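A.B. asks: Structural data only, the sequence is not supplied:
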């Protein structure tokens, strides 16, 4: 594992409990969060030396971060049904 990859992994482990630390990714690594999470996912698959529980937790974080936000569905449920 390179120094840069190790730095990404350390950062992800440190910030995962706090939602990922997205605001720190660009200044720290010079890439946008989506790029960081894609690179982190590739790193996790290429390096079997990463602990399985850490790998699962970080892969889940990457998946959440890379999944587009769904439209607010509360509006469709906020209507008061009419009584007939």
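C.D. replies: Okay, I see it. Remember, predicted model here, so these are calculated numbers, not experimental data. Numbers count the residues shown, from 1 in each chain.
A.B. asks: going forward, measure contacts between C-alpha atoms and count neighbours the same way
C.D. replies: Fine.
A.B. asks: count of residues packed around the closest residue to residue 36 other than its chain neighbours?
C.D. replies: With sequence-adjacent residues excluded and distances taken as CA to CA, 6 or more residues apart in numbering, residue 36 is closest to residue 25, at 7.4 Å. Per other CA atoms under 10 Å, the neighbour tally for residue 25 reads 20.
A.B. asks: before we move on, what about residue 44?
C.D. replies: 20.
A.B. asks: for comparison:
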């Protein structure tokens, strides 16, 4: 493992209990959180010597962070009547 990979792994282990520390990833590593989580997930796959529990927990964090959010969906243009409209 490279120094950068070890730093990423240490960071992920440290911040996982607090939701990942996304706001610290760009200043710390110079990459956006999505890139960080993709690299971390690849690292976990290619270095299976890590503790199984830690590996599983970090992989779940990566999967959660990389999952599309509701805000990624295109807006719905269906007409839904307002609860306050006059009828």
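C.D. replies: Arrived safely. Treat the numbers as computed from the prediction; the structure is a model and nothing was measured.
A.B. asks: Following the chain onward from the host helix or strand of the residue nearest to residue 36 of structure 1, which element is next?
C.D. replies: When elements are assigned from DSSP states H and E, residue 25 of structure 1 belongs to helix 22-29. Per DSSP H and E, helix 22-29 of structure 1 leads on to helix 33-46 as the next helix or strand towards the C-terminus.
A.B. asks: Tell me roughly how far that following helix lies from structure 2 on average.
C.D. replies: Following superposition, helix 33-46 of structure 1 is found to deviate from structure 2 by 0.1 Å on average (mean CA distance after the TM-score superposition for structure 1).
A.B. asks: how about the residue nearest to residue 36 of structure 1, what does it touch?
C.D. replies: 31-33, 36 (CA atoms under 8 Å, 6 or more residues apart in numbering).
A.B. asks: From residue 71 of structure 1, how far out is it?
C.D. replies: 25 Å (CA to CA, to the nearest Å).
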